[in-house]
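Asks: I would like to see how this sequence folds:
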Amino acid sequence: MTPTSARPLEHPRLEEIRLEAVLHALSDPMRLQVVRHLATLGDACETPCSAIDLAVTKSTSTHHFRVLRESGVICQIYRGTAKMNRLRRDDLDQLFPRLLDTILAADAAQLRRLGPGH
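Replies: So this is what the prediction gives:
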């Protein structure tokens, strides 16, 4: 008998995702860093929380991932003991065409303008 997985994490259904929640989630530099990392992996790729190095405490990191999940920006699923993360790009593109690409392009431009460490 296989041990049961941890409880499933709640995610908003497509029709429940709200623009203001997505914009709020993407307004924080740490959360934007998570999205930037996930965007580089491709749409179907998953990565564990621990693979994304955030300069914050574990509890603060957990909070940022929860905000991203509850806003509909990412999908999280347990694989064993690891919580895997995937960007909900298809859902976001369907609801808000080009929003994610525009935000990521603006973020990249700002990083170039401000330089490393900002």
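Asks: hey, let's count contacts and neighbours off CA atoms from now on
Replies: OK.
Asks: Residues in contact with the longest helix along the chain: which ones?
Replies: Taking DSSP state H as the criterion, the chain has its longest helix at helix 99-114. For helix 99-114, the surrounding residues in contact (Cα atoms under 8 Å, 6 or more residues apart in numbering) are 36, 89, 92-93, 118.
Asks: For those residues, which single residue is the most surrounded?
Replies: Arg89 (24 neighbours; other Cα atoms under 10 Å).
Asks: how close does that one sit to Ala6?
Replies: Distance from Arg89 to Ala6, counting by Cα to Cα, to the nearest Å: 25 Å.
Asks: wait, which of the contacts of helix 99-114 is closest to Glu15?
Replies: Closest to Glu15 out of the contacts of helix 99-114 is Leu92 (10.9 Å), distances taken as Cα to Cα.
Asks: element containing that closest one, please.
Replies: Here Leu92 sits within helix 89-95, counting by DSSP states H and E.
Asks: what packs against that helix?
Replies: Applying 3 or more Cα pairs under 8 Å, 6 or more residues apart in numbering; DSSP states H and E, one finds that helix 89-95 contacts helix 99-114.
Asks: To compare with the earlier structure, here is another sequence to fold:
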Amino acid sequence: MRQPRHPGTEEIELANVLSALGDPVRLHIVEVLADGAEHTRDDFEVALAQSTLSHHMKTLREAGVTRHRNEGTRCYVRLRADVDERYPGVLGSVLAAVRRS
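Replies: Below is the predicted model:
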């Protein structure tokens, strides 16, 4: 199975990361992924159509926030560590703000 394209670390733009994180559904996804493990779609527990969830997942991947790995019929998703290398503290600050609210 073909693997999805991910932007290189140098291609990750802060505006794209912040835009991707500006949606409540995507914030929920990132909050689930914050445990550092790989997750499948079933782990996100969102009441959305499959196509809508796919759109949100694609937005996070294209912004450089997540890394997706296809294995058989499953897609495994995790946060990219290199986002923190490129923009230190951004994800942590956003997640801390989400947890406070």
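Asks: Go through the longest helix of the first structure and flag the buried ones.
Replies: Neighbour counts over helix 99-114 of the first structure (16 or more other Cα atoms under 10 Å) mark 99-100, 103-104, 107 as buried.
Asks: Likewise for stretch 12-31 of the second structure?
Replies: 12, 16-17, 20-21, 25-31.
Asks: sec struct for Met84 of the first structure, please.
Replies: Of the three states, Met84 of the first structure takes strand according to DSSP: H, G, I helix; E, B strand; the rest coil.
Asks: Kindly state which residue of the second structure is aligned to it.
Replies: If you follow Met84 of the first structure across to the second structure using TM-score structural alignment, you land on Tyr76.
Asks: surely that match meets Thr40?
Replies: Yes. With contact defined as Cα atoms under 8 Å, Tyr76 of the second structure counts as touching Thr40 (5.0 Å).
Asks: wait, what's in contact with the nearest residue to Gly72 of the second structure once chain neighbours are set aside?
Replies: Nearest residue to Gly72 of the second structure in three dimensions, chain neighbours excluded: Met1, at 6.9 Å (Cα to Cα, 6 or more residues apart in numbering). Residues near Met1 of the second structure by Cα under 8 Å, 6+ apart: 70-72.
Asks: and what of Asn16 of the second structure?
Replies: With contact taken as Cα under 8 Å, 6+ apart, Asn16 of the second structure is in contact with Ala63.
Asks: Can you tell me which of the buried residues of stretch 12-31 of the second structure is closest to Val46 of the second structure?
Replies: Val25 (7.7 Å).
Asks: who's in contact with that closest one?
Replies: Contacts of Val25 of the second structure (Cα under 8 Å, 6+ apart): 46, 56.
Asks: Return the residue of the first structure aligned against it.
Replies: When the first structure is aligned by TM-score structural alignment, Val25 of the second structure is paired with Met30.
Asks: top helix in the second structure by residue count?
Replies: Per DSSP H, the second structure has its longest helix at helix 50-63.
Asks: List the buried residues for that one?
Replies: Buried residues in helix 50-63 of the second structure, counted by 16+ other Cα under 10 Å: 53, 56-63.
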